[in-house]
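*Asks:* pasting the structure only:
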């Protein structure tokens, strides 16, 4: 935990985005490095208004129980790392989503 899901327009290199998002989550000091899971989903088909606009959106799924300040720090840290990549004319967003602690299950096989 956490699960970090990057949705992005297809002109970006997923490996570079994943590294930046990983670093942003790690900088929050809320998680150990081995617990951070990152994946990326490039979109070929998308529309913003009447045109195609570059975007990067990160959903940060974490077990419930963190404070609003911790959540804000996490999303800001991820955004900061993505901004450091120097992309121009791209909408970058992040949201923290609580996973209900009582109903979350995990298995390793």
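*Replies:* All right, it came through fine. Small disclaimer: the values here were computed from a predicted structure and weren't measured.
*Asks:* C-alpha from now on. contacts and neighbour counts both.
*Replies:* Will do.
*Asks:* mind listing the helices for the protein?
*Replies:* With DSSP state H as the criterion, the chain has helices at 14-27, 68-83.
*Asks:* Looking at those, which is nearest to residue 36?
*Replies:* helix 14-27 (7.1 Å; C-alpha to C-alpha).
*Asks:* alright, now check it against this:
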């Protein structure tokens, strides 16, 4: 925990390789101070078939899933920082966005909790 999952058009990978993009997302998440460095998980899903506003236009969207307990201000700042980094890396991509969802601590379970 937390999980950062980036969905994007496959042409995004023409600019940078997956490892570099994942590293950039990790760095911003870690710099936020909201998470332990070894808990941050990042994944990337490139798509070849997609529609954005009924067009085939490049996009990046990050879905962050984090444990409840952060303030709205902290989450908004994290979103702004990550989107800003992506806009810097991909200035020609018109659709870059992010949203954050909270895990409910009471219902969360992982292998180590069994």
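*Replies:* That came in fine, so what should we check first? What you see is a predicted model; the values in this text were computed from it and never measured.
*Asks:* Tabulate the helices of the first structure in CSV, adding columns for mean neighbour count.
*Replies:* Shown next, in CSV, are those (neighbours: other C-alpha atoms under 10 Å):
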stretch, mean neighbour count
helix 14-27, 19
helix 68-83, 18
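*Asks:* Kindly reformat those helices as a markdown table containing distance to residue 41 of the first structure.
*Replies:* Converted to a markdown table, the helices of the first structure look like this (distance: least, C-alpha to C-alpha, whole Å):
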| stretch | distance to residue 41 of the first structure |
| --- | --- |
| helix 14-27 | 8 |
| helix 68-83 | 16 |
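*Asks:* which one of these lies closest to residue 37 of the first structure?
*Replies:* helix 14-27 (8.0 Å).
*Asks:* now the closest one against helix 68-83, angle please.
*Replies:* 150 degrees (axes from the mean of the first three to the mean of the last three C-alpha atoms, to 10 degrees).
*Asks:* so how far is helix 14-27 of the first structure off the chain centroid?
*Replies:* From the chain centre to the centre of helix 14-27 of the first structure is a distance of 8 Å (C-alpha atoms, centre = their mean, to the nearest Å).
*Asks:* what does stretch 85-99 of the first structure give?
*Replies:* From the chain centre to the centre of stretch 85-99 of the first structure is a distance of 7 Å (C-alpha atoms, centre = their mean).
*Asks:* Over to stretch 5-16 of the first structure?
*Replies:* Distance, centroid of stretch 5-16 of the first structure to centroid of chain: 11 Å (C-alpha atoms, centre = their mean).
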